[in-house]
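[1] sequence-free structure coming up:
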């Protein structure tokens, strides 16, 4: 069933688990798909011994992509007209992430959304906005 602007209310939320127990393999696969082989995401020795982090961590764009899929699952394919985010905390191997879209405004067939993705500890790892053109 298609999302309809007439059925949405300001403050309404849609939440989905976008990854459970993020694996290092998924991070490395994303490095390959994106071409971003920054050693902070792929080289445990470099990340811990040289950079001083506790482990490799996920690309911000991986989190953005998974959150974007939640949005298109909610509003429908080819419906997003705007989507922007800010990365607010690192995503580590083993993290479970849930993304939430909150209806901020409904203007005709345009829906404005606030977007937030949080880890299993409730720490926000991504915040942002989206706009979608939906059925009236």
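    Cool, got the structure. In this text the structure is predicted, and so the values were computed from the model without any measurement. Residues are numbered from 1 along each chain as shown.
[2] when you work out contacts or count neighbours from here on, use the C-alpha atoms and nothing else.
    Fine.
[3] show me the longest helix that occurs in the chain.
    helix 60-75 (DSSP state H).
[4] if you count neighbours, what's buried in that helix?
    60, 62-64, 66-71, 74-75 (16 or more other CA atoms under 10 Å).
[5] output the contacting helices and strands for the helix or strand following that helix.
    The helix or strand immediately downstream of helix 60-75 is strand 80-87, counting by DSSP states H and E. For strand 80-87, the packing partners by 3 or more CA pairs under 8 Å, 6 or more residues apart in numbering; DSSP states H and E come out as helix 60-75, strand 124-133.
[6] this is the other structure I want to compare:
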């Protein structure tokens, strides 16, 4: 299978979820981010949220997984993400990406990507950019 390496090429869409409490808690344990706002509904409600919410870095991890499944982990040259909205239990997330630039750096051909992770209603929860060796 060839990897998307031309400007305008779109990566195959990938869905994650529905996000569950187990996903959140497993990520928290692996990362060491044990903030109870992500797993304690009562605490989250006391802070004005309707329930505990997903971990931002877990969502960035979904977006990174989406890319590395296409290009491979060994080809990552840069990955940046920006959190825009909260993710709630039950959300189904959709990852999309488009090649925006292809360039050569020190003799290595690279693809630059624009990335988005959205909820079922189209809300962007994470956006990012990445660069992969081709």
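    In hand now; what should we look at? Quantities reported herein were computed from a predicted structural model and do not represent experimental measurements.
[7] would you turn the helices and strands packed on strand 80-87 of the first structure into a markdown table with distance to residue 94 of the first structure?
    Formatted as a markdown table, those follow (distance: least, CA to CA, whole Å):
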| stretch | distance to residue 94 of the first structure |
| --- | --- |
| helix 60-75 | 14 |
| strand 124-133 | 14 |
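[8] ok so, going back, which residue numbers in the second structure go with the longest helix of the first structure?
    Counting by TM-score structural alignment, helix 60-75 of the first structure falls onto residues 56-71 of the second structure.
[9] how far apart are the matching stretch and its match in the first structure?
    Compared with the first structure after fitting, stretch 56-71 of the second structure deviates on average by 0.6 Å (mean CA distance after the TM-score superposition for the first structure).
[10] can you list the neighbours in contact with that stretch?
    Residues outside stretch 56-71 of the second structure that contact it (CA atoms under 8 Å, 6 or more residues apart in numbering): 3, 11, 14, 16, 24, 27, 76, 79, 81, 83, 86-87, 95, 115-117, 126, 132-134.
[11] let's see it at 7 Å
    Contacts of stretch 56-71 of the second structure with the rest of the structure, by CA atoms under 7 Å, 6 or more residues apart in numbering, involve 3, 14, 27, 81, 83, 95, 117, 126, 132.
[12] ditto for stretch 44-57 of the first structure
    39-43, 90-93.
[13] which of the residues you listed tops the neighbour count?
    residue 91 (24 neighbours; other CA atoms under 10 Å).
[14] ok, it - contacts?
    57-58, 125.
[15] circling back: please, a ChimeraX command that selects the buried ones among the contacts of stretch 56-71 of the second structure?
    Buried subset of those, written as a ChimeraX selection, criterion 16+ other CA under 10 Å:
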select :14,27,81,95,117,126,132
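[16] out of the contacts of stretch 56-71 of the second structure, who's nearest residue 109 of the second structure?
    Taking CA to CA as the measure, residue 109 of the second structure sits nearest to residue 132 out of those, at 8.6 Å.
[17] wait, the closest one touches residue 111, no?
    Yes - contact criterion CA atoms under 7 Å: residue 132 of the second structure and residue 111 qualify, at 5.4 Å.
[18] spatially central residue in the second structure, please.
    By CA atoms, centre = their mean, the second structure has its centre lying nearest to residue 63, at 2.3 Å.
[19] that residue and residue 24 of the second structure: what is the separation?
    Residue 63 of the second structure sits 15 Å away from residue 24 of the second structure, going by CA to CA, to the nearest Å.
[20] cool, and residue 133 of the second structure?
    31 Å.
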